[in-house]
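Colleague: build me a structure from this.
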Amino acid sequence: MPRPRSLTDDQLVVAALAVVDREGLSALTMRTVARELGVATMGLYRYVADRQALEVLVVDHVFRSVDTLTPDGEWQDGVRVLLDRVRVAVARHPAIAPLVLRHRQAAPGSLRLIEAMLSLLTGGGLSGADRVVAQRTLMAHLLGFLQNEHYAALSGAGTIVMSELSPDEYPLLARTAADARSVSPDEEFRRGLDIVLRGLAADQRIRALPDR
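Modeller: Presented below is the predicted three-dimensional model:
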């Protein structure tokens, strides 16, 4: 039997993303990717150990597509640019959002992104535990937003249903859901990130004050 043709990581990722974009994340298996590539399923194991390893390749590809160079200026502006680029990269393949959350610490491209963010925070004067909390808080906003945008969007059916609840029983929820229908994903992401950044800057100023 002839040996399977050589495959690159890029070919594996392209095939995996084609399956996910077409059929959803649940369809991502070694068998479906092998079929997409036109090779035997067992032949695929020459290149990746299992589905988890394949998922890490996909997440790494997405993060590596993000330009980590940011314009000179305030550190907050650099963070805005960087996180927005990640959001755009994930939006090209929205079904992989759960994989980003699951494998963000295993993919080398993710580590490269975190290093770039830490560089921005360091340039803004953050260090030690303050830098740890700031970085984790910013990632929490990003990852939470990705889940919201692709699985609980304000434009989705859930918001519509809540906006039509009885105003007598749920006055605040019904009104808030109605207001939410006019908020775009861009506005939701950027205003939320602005709130986080203002909070971090205020905390930094408070911690810089001399003890009384």
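Colleague: drop to CA atoms for contacts and neighbour counts, all remaining ones
Modeller: OK.
Colleague: ok, and what's touching stretch 145-155?
Modeller: Stretch 145-155 is contacted by residues 87, 90, 94-95, 97-98, 158-159, 180-181, 183-185, 189 when judged by CA atoms under 8 Å, 6 or more residues apart in numbering.
Colleague: again but with stretch 38-51, I slipped
Modeller: By CA under 8 Å, 6+ apart, the residues outside stretch 38-51 that reach it are Pro4, Leu7, Leu28, Thr29, Met30, Arg31, Ala34, Arg35, Leu54.
Colleague: mind redoing it with 6 Å?
Modeller: Arg31, Ala34 (CA atoms under 6 Å, 6 or more residues apart in numbering).
Colleague: going along the chain, name the helices of this structure.
Modeller: For the chain, applying DSSP state H gives helices covering 9-23, 30-37, 41-44, 51-64, 75-91, 97-103, 108-123, 128-151, 157-163, 171-180, 185-208.
Colleague: what distance do you get for the closest residue to Leu173 other than its chain neighbours to Glu149?
Modeller: Sequence neighbours aside, Met162 is the residue nearest to Leu173 in space, at 6.9 Å (criterion: CA to CA, 6 or more residues apart in numbering). To Glu149, Met162 is 17 Å away according to CA to CA, to the nearest Å.
Colleague: so those two - more neighbours on which side?
Modeller: Glu149 (21 against 16; other CA atoms under 10 Å).
Colleague: quick revisit: any of the contacts of stretch 145-155 buried? List them.
Modeller: Arg87, Val90, Pro94, Ala95, Ala97, Pro98, Thr159, Ala180, Phe189 (16 or more other CA atoms under 10 Å).
Colleague: please provide the structure for the following sequence as well, for comparison with the first:
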Amino acid sequence: MARPKVPRLSADRIADAAIELIDSGAPFGVNALARSLGVTPSSLYNHIDGRDGIIELVRGRLGRRYLPELPTGTWDEIVVETMQGMRRLYAEHPAIVPLLVGKTITDDAVIESYDVLATALVDGGFPDDEVLSVVAVLDSFALGFGLDYASPDDIWQPGTPTRSLGRLIATAERGDARSDRVFELGLELVLDALRLRLARLRDD
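Modeller: The predicted structure follows:
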């Protein structure tokens, strides 16, 4: 029998199947992924290096999906675009988050996106010994606001009289509108703080 012109497995197909499997909440592993693809685990091992290899394929696939083009511009413009892409990624794939944060990043495309962010901060004037810390703060910010999408519409429900909270809740936005507004405000606050720190560094 002639071999098929298109290989049955590819990195993208494996990554897409893994994303679908993890998003579904089903148990995730090499054997489960092989079953979902209709292949044997040994076939998968011809393309990936075990469970960690699958996670990196997933990371790279999602990274290219949510940041299809590397951001350009000033350091703060690059921060904004990066945070928006990362937040969408985490918000739409919350079940994948524990897998991604629990493994060292090695995917070339994702490393390149972090390099763009780090280089923008260096070029913007942030000292070398603070850049990775700033990147970690930004990463945690995007992660937190991505997971915020999973919050219930009613975050607070006071059972006793309050001085201010109840009144504020009554007129506040709910659901996705609240999450979007809080993210934009939070991003403004983070940028204001970074600009202030940069100005202080320049004055020293």
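Colleague: got a TM-score for the two of them?
Modeller: Laid over one another, the chains give 0.79 as their TM-score (TM-score structural alignment, normalised by the length of the second structure), with 196 aligned residues with a CA RMSD of 2.8 Å.
Colleague: now, among the buried ones among the contacts of stretch 145-155 of the first structure, which is nearest to Met139 of the first structure?
Modeller: Arg87 (11.4 Å; CA to CA).
Colleague: for the closest one, which non-adjacent residue is closest in space?
Modeller: The spatial neighbour of Arg87 of the first structure that comes closest, neighbours along the chain excluded (CA to CA, 6+ apart), is Leu146 at 7.0 Å.
Colleague: with Ile114 of the first structure instead?
Modeller: Per CA to CA, 6+ apart, closest to Ile114 of the first structure is Gln135, 8.0 Å.
Colleague: next one: Leu99 of the second structure
Modeller: Among residues not flanking Leu99 of the second structure along the chain, Ile55 sits closest, at 6.9 Å (CA to CA, 6+ apart).
Colleague: tell me how many other residues crowd the one you found.
Modeller: Neighbour count of Ile55 of the second structure, defined by other CA under 10 Å: 24.
Colleague: go on, Ala201 of the first structure?
Modeller: 15.
Colleague: mind telling me what it corresponds to in the second structure?
Modeller: Alignment note (TM-score structural alignment): Ala201 of the first structure maps to Arg195 of the second structure.
Colleague: how far away is its match from Ala17 of the second structure?
Modeller: Plainly put, Arg195 of the second structure is 42 Å away from Ala17 of the second structure if you go by CA to CA.
Colleague: over to Leu121 of the second structure?
Modeller: 36 Å.
Colleague: looking at the two, which one has more neighbours?
Modeller: Set Leu121 of the second structure next to Ala17 and count neighbours by other CA under 10 Å: Leu121 wins out with 24 against 17.
Colleague: grab the most central residue of the second structure for me.
Modeller: Among the residues of the second structure, the one closest to the centroid is Met86, at 3.7 Å (CA atoms, centre = their mean).
Colleague: check contacts around that one.
Modeller: Taking CA under 6 Å, 6+ apart, we find Met86 of the second structure in contact with Ala142.
Colleague: now Phe77 of the second structure. Nearest residue, chain neighbours left out?
Modeller: Phe isn't right for residue 77 of the second structure; it's Glu. Glu77 of the second structure sits nearest to Pro71 (CA to CA, 6+ apart), 8.0 Å away.
Colleague: pretty sure that neighbour sits against Val80.
Modeller: No. Contact criterion CA atoms under 6 Å: Pro71 of the second structure and Val80 do not qualify, at 9.2 Å.
Colleague: next, count neighbours for Val58 of the second structure.
Modeller: Counted by other CA under 10 Å, the residues lying close to Val58 of the second structure total 24.
Colleague: ok, it to His93 of the second structure distance?
Modeller: Counting by CA to CA, the gap between Val58 of the second structure and His93 of the second structure amounts to 11 Å.
Colleague: what does Val30 of the second structure give?
Modeller: For Val30 of the second structure, the distance to His93 of the second structure - CA to CA - is 19 Å.
Colleague: what does Asn46 of the second structure give?
Modeller: From Asn46 of the second structure across to His93 of the second structure, the span is 27 Å (CA to CA).
Colleague: same deal with Asp153 of the second structure?
Modeller: In this view, Asp153 of the second structure and His93 of the second structure are 19 Å apart by CA to CA.
Colleague: pick out whichever of these two has more residues nearby.
Modeller: Using other CA under 10 Å as the criterion, Asp153 of the second structure and His93 rank with His93 on top: 18 against 14.
Colleague: ignoring the adjacent residues along the chain, who's closest to that one?
Modeller: Asp23 is the one closest to His93 of the second structure (CA to CA, 6+ apart), at 6.3 Å.
Colleague: near the one you found, how many other residues are there?
Modeller: 15.
Colleague: for Thr159 of the first structure, which non-adjacent residue is closest in space?
Modeller: Ala177 (5.6 Å).
Colleague: number of nearby residues for that neighbour?
Modeller: 20.
Colleague: list the contacts of it.
Modeller: Thr159, Met162, Ser163.
Colleague: can you check Arg35 of the second structure too?
Modeller: Applying CA under 6 Å, 6+ apart, no residues contact Arg35 of the second structure.
Colleague: with that, I have no additional questions.
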